[in-house]
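> Okay, sequence plus prediction incoming.
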Amino acid sequence: MSNPSSAQGPAAAARAFDAIIIGTGQAGPSLAGRLDAAGMRVAIIERHLVGGTCVNTGCKPTKTLVASAYAAQMARRGAEYGFSAGPVSVDMTVVEARARKVIMDSRKGNEDWLAGMANVELIRGHARFDGPGAIVVNGERLTAPRIFINVGGRAAVPEMPGLQDVPYLTNSSIVALDALPAHLVVVGGSYIGLEFAQMYRRFGAQVTIIERGERLIAREDADVSEAVRGILEDEGIEVHTGADRIAFERVDDVIAVSFQAGGKDARVVGSHVLMAIGRRPNTDDLGLDTAGIERDERGYITVDDHLQTSAPGVWALGDCNGRGAFTHTAYNDFEIVTANLLDGEDRRVSSRVPGYALYIDPPLGRAGMSEAEAMKTGRPLLFSKRPMTRVGRAVEKGESKGFMKVVADAETRRILGAAILGTGGDEAIHGILDMISADRPLDELRWAVPIHPTVSELIPTLLVDLAPAPDRG
């Protein structure tokens, strides 16, 4: 490991490696492992926490918190299932400690994994490019013919009136909260904001969502957005959409958030504010220009279909390249790069079928195109939709909110996309995701014999109901 106290200046002789990896997010350690197994000498550089967003502030802690919130909610519903748990209160110190343990265990697992790689050196420090093929970290110059950028992203916090004068949370800081907010105001009605809104409502906080768009999660179809809003409002979450001129003010020990909606002035007073209005890549302080590495107008590193940047011998993986915003897409970036570099394959990002989930309860699983995206293609389409009230497994569990729907190409009989908003939707969607990825006709899945009782067993029935006119009920 490099020691900052004994680091040499940039003018000293550089240390040469076969590969340099900047960042230890989802793609970094896996990439280091493959390169190590290939006998390459690798430097992997991390300036903050090993494991990146997923391990430290993203998937691992947030889904742990979601699980705690789900357990509390089910305990409150005990009478529906024939038992009584009594009044339910949440100890946030225990909830936070549980999430922190998951973080620490996962982080240590990554650190131990890297430490066990014979040809890999973990260097802690801030890496910057020092011309083509060269990195400076802790005052030491490193060179390699292959450099991989895996620096991830962070919460975007734009300038808004008064925001600099009030305390606010982001997805990174809220996971460490060990006290229950009296009233959490969530600014942003997309994936991150909605997950935290529901979990903190279930922990016992009053929650308000303020979204600038005309509906929640605007990239989803309108019926999905409307159903998600209904689910949240049914749990007592106040939702404001079409909010404009959002401003913040400190009033004694609370925070006032003012805005306009529907032509009227509105004001919400909360104890805590969560800013959840998007992400930005960590690319602004890497010295990319010195190496000829181009970025787009949002700061994402420009890459081709093989994830190569504009500089020879440099690749960008994960959230920083703008080609995916998920742990699984970052991991797939690693798979693409190593398949092409080490296995003689020709894997491309454009072959990846988009799939993701929104982890409210019930979850939303998505694969391929949305209905709106499919309609823009001009293809002849087939549609099918079924409420979760007609899914036996959902009824048996007492979790029948939501629906499942699919859109297909009428001529090729290929599934173009699907959404399952309902219990188990994040798991059941994979049957459809796999069919799209395999590029097989939907009739093959239609004649599968799924297990009963499951959510997935309704997928063949959903395909049987495909028809030219969509059911928008």
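Received it, and whenever you're ready, just let me know what you need. Residues are numbered from 1 along each chain as shown.
> From now on I want contacts and neighbour counts done on CA atoms only, so please keep to that.
Noted.
> Just the strands from the stretch 201-350 of the chain, written as ranges.
Secondary structure of the stretch 201-350 of the chain (DSSP state E, counting those that start in this stretch): strands at 206-210, 238-240, 243-251, 254-261, 264-270, 272-275, 279-281, 314-316.
> structure B:
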Amino acid sequence: MPHHQLVIIGTGSGNTLVTDELEGLDIAIVEAGRFGGTCLNVGCIPTKMFVLPADRVVEAEDASRIGVTVTGASADWAAIRDRVFARIDPIADGGEEYRVSQEFVTVYKAEARFVGERRLLLSTGEELTADRIVVAAGSRPRGLPIEGLTGADPARGVHTSDTVMRMDRLPRRMVVIGGGFVACEFAYVFAAYGVEVTQVQRSATLLSREEAEVAHTYTAVSAERIDLRLGTVVTDAEYDGSEWTLSLGGPDGPAQVRADTVLLAVGRDPNTDRIDAEAGGLATDASGLLVVDERLRTSVPEVWALGDVCSEDQLKHVANHHARIVAHNLAVDFGRTPGEPRTLDDRVIPHGVFGHPQIAAFGPTRAQLEAAGTEFVCYTQRFSDVAQGWALEDPHGLLTVHATPDGRILAAHCIGPHSSTLIQPLIQAATFGQRALEVARGQYWIHPALAEVVENALLGLPLESS
């Protein structure tokens, strides 16, 4: 039975744990799929590469607002798909080849599940034990408890985010089930590429966890571009060999929608069941996430976890933050580096939604602040009220900032062009404790850049000192 000093399960952010400080240790990496994890292969990176062509098509369609006529803008699915994966696949392959080439690293191409404390059974039948284990096993797309829609079945036109980007050809009609990040981004992309998209969302708005005005704005824009069914659930599904008929229950009663392809985008589940965490003594919460402390230690000594398998924030930048903490703490634990273990910093966790319009946010919404009884002030700055907004003729963009009455920034919620870039000064200010007026008045703001939206939002806050 092979024994290793360290076993890492998963090669997303888990692959970054093999740092210089650990070189020479007996390290094993267990990975059944492609190196690079969700983000590289089926998540953040390829999806954003599909978003960019969609943006160009939509910008062409909307160019008449600024007096420009663009005709014939369309997306070449095969060219876009092949460009994306010609870039990504060699990175995944190269990552695996590099680890295999390291003399002190053993790569097991297999699935792993716990059969005891720090004891793993691989799908090859081999068993491993280890002094220390890091669980970086990630998450997977969730299906529906409806026959035919329990998971991806590409041969019958049922996809998840794991499979939909490698389709041979675009379908004529697609039903996207869900209203979160993944659903909204793909609904936008495929509609821009010319697919007839119906999106089915059980809540009253898309992106219902966002600030109310942001969610309502995004929902209204989407309803202009696709067939959007709100307050609706799928109750049944039938496949006739070429076409799906989905039965729906919604505010107007029963209905049906037909499509060539169905995209399941109803959430993701942590892979704690696949690794049989319970058999390894690892505690999980009601959501199935591994329970970890501020050092990312699990309930079992010398076992850590990181990323989607232990975090409600299923974001690559969160997993990377976790990996930096675990890598340092491993080095301390192995006596390879001096100092104290590091702990989580989850004060400000931003996220983005790369649909149309783009969204970025961090911190609580107005409703959450009110429910918590937090004293706060807020201001909403519309893109259309700054000079660059005039140039863009942007009808939807807005930035809402929530702050304490004395100017400490609590949250920001943005929708509009370049939101994921525009919000970064506010993330920085909130993280480092800068006050609103200090940020607004303590530096030059390029005029007439879109960043003036941030400046004006901060100046608009009704602060005690203003």
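Done, it's in. Fair warning: this is a prediction, and the values are worked out from it, not measured in the lab.
> before we move on, the earlier item: quick one: closest of the strands of the stretch 201-350 of structure 1 to residue 80 of structure 1.
strand 206-210 (23.8 Å; C-alpha to C-alpha).
> In structure 2, point out the residues matching the closest one.
Aligning strand 206-210 of structure 1 against structure 2 (TM-score structural alignment) gives residues 196-200.
> I'd like to know how far the aligned partner of residue 269 of structure 2 in structure 1 sits from residue 164 of structure 1.
Residue 269 of structure 2 maps onto residue 280 in structure 1 when the alignment is built from TM-score structural alignment. According to C-alpha to C-alpha, to the nearest Å, residue 280 of structure 1 stands 18 Å off from residue 164 of structure 1.
> Longest helix in structure 2, please.
helix 77-101 (DSSP state H).
> That helix vs structure 1, average distance?
Overlaying structure 1 shows helix 77-101 of structure 2 at a mean distance of 2.3 Å from the equivalent residues (mean C-alpha distance after the TM-score superposition for structure 1).
> what does the helix or strand following that helix correspond to over in structure 1?
Moving toward the C-terminus from helix 77-101 of structure 2, the next helix or strand (DSSP states H and E) is strand 105-108. Counting by TM-score structural alignment, strand 105-108 of structure 2 lines up with residues 120-123 of structure 1.
> what's in contact with that stretch?
Residues outside stretch 120-123 of structure 1 that contact it (C-alpha atoms under 8 Å, 6 or more residues apart in numbering): 1-2, 32, 36, 41-46, 114-115.
> How about the contacts made by the match of residue 269 of structure 2?
With contact taken as C-alpha under 8 Å, 6+ apart, residue 280 of structure 1 is in contact with 153-156, 298-300.
> Now find how far off-centre stretch 66-79 of structure 1 is within its chain.
Distance, stretch centre to chain centre, for stretch 66-79 of structure 1: 24 Å (C-alpha atoms, centre = their mean, to the nearest Å).
> Look up the closest residue to the counterpart of residue 350 of structure 2 in structure 1, ignoring the ones flanking it.
Matched by TM-score structural alignment, residue 350 of structure 2 corresponds to residue 355 in structure 1. Using C-alpha to C-alpha, 6 or more residues apart in numbering and skipping the chain neighbours, the partner closest in space to residue 355 of structure 1 is residue 367 (4.3 Å).
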